[in-house]
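*Asks:* Quick one: sequence plus predicted model below, questions after.
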Amino acid sequence: MHVPDGFINAPVSLAAGVVAAGAVAVSLRGARRELDERTAPLAGLVAAFIFAVQMLNFPVAAGTSGHLLGGALAAILVGPYTGVLCISVVLLMQGILFADGGLTALGVNITVMGVVTVVVAYALFRGLVKVLPRKRRSLTVASFAAALISVPAAACVFTAIYAIGGTTDVPVGKVLTAMVGVHALIGTGEAVITMLTVGAVIAVRPDLVYGARGLAAPLKLRVGGELVDVPAARPVPVAARSTRAVWATGLVTALVLAGFVSFYASASPDGLEKVAADKGIDKNVEEHAAKDSPLADYGVKDIADARISGGLAGVIGVCVTVVAGTGIFWSVRRRHTTDAAPTHVPESV
């Protein structure tokens, strides 16, 4: 659902940019409370993983494909504020390096793909886990539903933005029907990917899943006919619970997906591209400012072999995203640590 330049007029694009900048600023402050020494590098990995999976377009209808938006996945794994930042990093890398998503439309894309998906998905996820049984299976069910709804919700917000600032004269009702219809199908794929990923991480390291914090029910034993709480086990020190294995596994998975599996992704236009072509809202689309980038269109310039070109571009994208994301999240974490450090007051003489 990467909106290109020319779909939305300049005033509305600017307004969306202000909204996106405000959301990022709020998220930078909120992420300080979500990140710690273990999750800061994992947040960068989540951004890189989402970048990789977004390269894997899957067919959803005749001549139409879809790809992960990632807001639900990021919010559940690393928290809603950090999730907005993860998607923003991915969109920034895609726009600057790969000419995917217009640069003047960056605010629209962050608002639609980042803010809306994260807010809708995490609100629904938290609501479901409060009413479902306190089990791991409930978390995967909640993640499925949250991701499923977040995608058509983003489609609705895009349609609202188009209704205000669209550059073509196409009835909004037709755009809304087409966008919600195709993105409901894409949402199913998003839900499956999100559920499987969240389930896999919960299976090996539930302590690293932000959405699972505080949900463990205390164990009980029946003593003399009454249920009593089992004393809590002594927590394992943070230093002893290394995240290196999870980080390495996640990075290798992202590299394989972007560098190899992406070659087999569907070549059909995604949901927004298909609707734009069918309804005529792409008549004023503009060339991307980064169209001459060496990595434009997810290929390395001057490499003729499509498999090698696309795979190498994917690997470069994953590496750049994980480095940029990790650097940003470590900086946010260190800023929080510095701000929270007690001020030394010298003793009076």
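*Replies:* Great, that's in hand.

*Asks:* C-alpha only now, for contacts and for neighbours.
*Replies:* Will do.

*Asks:* what's the spacing between the closest residue to residue 218 other than its chain neighbours and residue 221?
*Replies:* Sequence neighbours aside, residue 229 is the residue nearest to residue 218 in space, at 6.5 Å (criterion: C-alpha to C-alpha, 6 or more residues apart in numbering). The spacing between residue 229 and residue 221, counted by C-alpha to C-alpha, to the nearest Å, is 6 Å.

*Asks:* Presented hereafter is structure B, for comparison with structure A:
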Amino acid sequence: MHVPDGFLDLTTSVATGVASAAVVAVALRRAREEVAESTAAAPMAGLVAAFVFAVQMLNFPVGVGTSGHLMGGALAAVLVGPWTGLLAVTVVVVLQALLFADGGITALGTNVLLIAVVTVAVGYAVARGVMALLPKRPASAVPAAAVGALVSVPATSLVFVLLYAVGGAAPLDLGQLTAFMLTWHVAIGAGEAVITALTVGAVVATRPDLVRLVRRYRTSLVVTGADGTSREVVAGASEGPVTAGVRRIGLGWVAGALGVIVVLAGLVSSVASANPDGLEYVAERLGFLDAAEDSVVAGSPVGDYAVLGIDNPVLATGLAGLLGVVVVLAVMLLVARLAAGRRSGPRPRTAESERV
């Protein structure tokens, strides 16, 4: 749901930009507890941002003639916490606009508000609510994250409708716009839920201690020590940041995660659906697609996820995807370390915490 320039008037775009900047500034301060609670947090945040970027390239078909892609707010919030997750998705959205002309420049604040702020806020709130009702074990994070992801997408579409009602480019029947946006984005939300469940499930199966939603609750985690022995520890508490049970992330696990990300961005991205996404499809059906304006960075050497001068579309898309992964990972690591560095006082330590 990357909004292009022209869909909303300048006043609305400026207002969403100011609101998004304010929320991101708060997130930089609030993320310090999430990032600084263990030295595994910063690399995990970088991996999550890179993964969200890679999977956002993979448009999947929805119905006839349209497609959807992961927004990733619920996924990021469940894995690394809501404030760090918001920063991760923001990094993705900003770099997509600046490097790949994906989403407008004047609409950048709108896209941060929709794709990062709303999806994280709604997705995480719903996931926590569902998690509170389920047995307190790591596996419960999977359905909780899936439901959060499912709800976050249509909720975001409704926020777009509200913004359009305030500053839309063309007069529309708002009831019709709401019906179209909800219909398609509920379907896209189902795809988001599947991707989120598979991803969180994979992390829970291999490293449940890295899932921050799990650590918020009193759950049993199996921790493997350096000598290879395993033991069960109680990790988490009902409230507040938790470091109990967090151990070194491990180069093997990082390499495996990076391998998946590289395959998705470098290879699988070339077979993504070419159909318009939900917002573009609705805009075409309701007659306001012509209001879209080309981004001022449309001539970027990697604009539209292709590399200038490379005619082979598979190779061009793959190289653009790999470049994006590298840049997103590097920028998110810098942002995470900036957030951690802003923390006052000593970093919380526990007997179970270890360095990366």
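*Replies:* Thanks, I have it. Please read these numbers as outputs of a predicted model, since none were measured by experiment.

*Asks:* After superposition, what is the TM-score?
*Replies:* With the length set by TM-score structural alignment, normalised by the length of structure 1, the two chains reach a TM-score of 0.90; 329 aligned residues with a C-alpha RMSD of 2.0 Å.

*Asks:* circling back to that earlier point, and for the residue nearest to residue 218 of structure 1, the neighbour number?
*Replies:* By other C-alpha atoms under 10 Å, 11 other residues sit near residue 229 of structure 1.

*Asks:* Can you give me every residue that contacts it?
*Replies:* Counting by C-alpha atoms under 8 Å, 6 or more residues apart in numbering, residue 229 of structure 1 touches 218-221.

*Asks:* For those residues, work out which two are farthest apart.
*Replies:* 218 and 221 (10.1 Å; C-alpha to C-alpha).

*Asks:* hang on, the earlier thing: output the contacts of residue 229 of structure 1 in JSON lines; the columns should cover secondary structure.
*Replies:* Output for the contacts of residue 229 of structure 1, formatted as JSON lines (DSSP: H, G, I helix; E, B strand; the rest coil):
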{"residue": "218", "secondary structure": "coil"}
{"residue": "219", "secondary structure": "coil"}
{"residue": "220", "secondary structure": "strand"}
{"residue": "221", "secondary structure": "strand"}
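
*Asks:* Take these and write them to CSV, including distance to residue 312 of structure 1.
*Replies:* CSV is the format used below for the contacts of residue 229 of structure 1 (distance: C-alpha to C-alpha, whole Å):
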residue, distance to residue 312 of structure 1
218, 48
219, 49
220, 53
221, 56
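
*Asks:* ok, of the residues you listed, which one's closest to residue 247 of structure 1?
*Replies:* Out of the contacts of residue 229 of structure 1, the member with the shortest distance to residue 247 of structure 1 (by C-alpha to C-alpha) is residue 218, at 29.0 Å.

*Asks:* from memory the closest one sits against residue 230, does it?
*Replies:* Yes - at 7.1 Å, residue 218 of structure 1 and residue 230 qualify as touching, with contact defined as C-alpha atoms under 8 Å.

*Asks:* I'd like to know how far the alignment partner in structure 1 of residue 252 of structure 2 sits from residue 166 of structure 1.
*Replies:* Here residue 252 of structure 2 is matched to residue 245 in structure 1, going by TM-score structural alignment. Going from residue 245 of structure 1 to residue 166 of structure 1 by C-alpha to C-alpha gives 47 Å.

*Asks:* which of these two has more neighbours?
*Replies:* Taking neighbours as other C-alpha under 10 Å, residue 245 of structure 1 and residue 166 compare with residue 166 leading, 22 against 9.

*Asks:* Give the equivalent position in structure 2 for that one.
*Replies:* By TM-score structural alignment, residue 166 of structure 1 lines up with residue 168.

*Asks:* so what's that match closest to, chain neighbours aside?
*Replies:* Closest to residue 168 of structure 2 by C-alpha to C-alpha, 6+ apart is residue 8, at 4.7 Å.

*Asks:* any idea how far residue 233 of structure 2 is from that neighbour?
*Replies:* In this view, residue 8 of structure 2 and residue 233 of structure 2 are 52 Å apart by C-alpha to C-alpha.

*Asks:* the more surrounded of the two?
*Replies:* Remark: of residue 8 of structure 2 and residue 233, residue 8 carries more neighbours, 25 against 15, as counted by other C-alpha under 10 Å.

*Asks:* For that one, which residues are in contact?
*Replies:* With C-alpha under 8 Å, 6+ apart, residue 8 of structure 2 has these contacts: 107, 163-164, 167-169.

*Asks:* do that again at 10 Å, thanks
*Replies:* Residue 8 of structure 2 sits next to 14, 106-107, 110, 160, 163-170, 291-292 when contact means C-alpha atoms under 10 Å, 6 or more residues apart in numbering.
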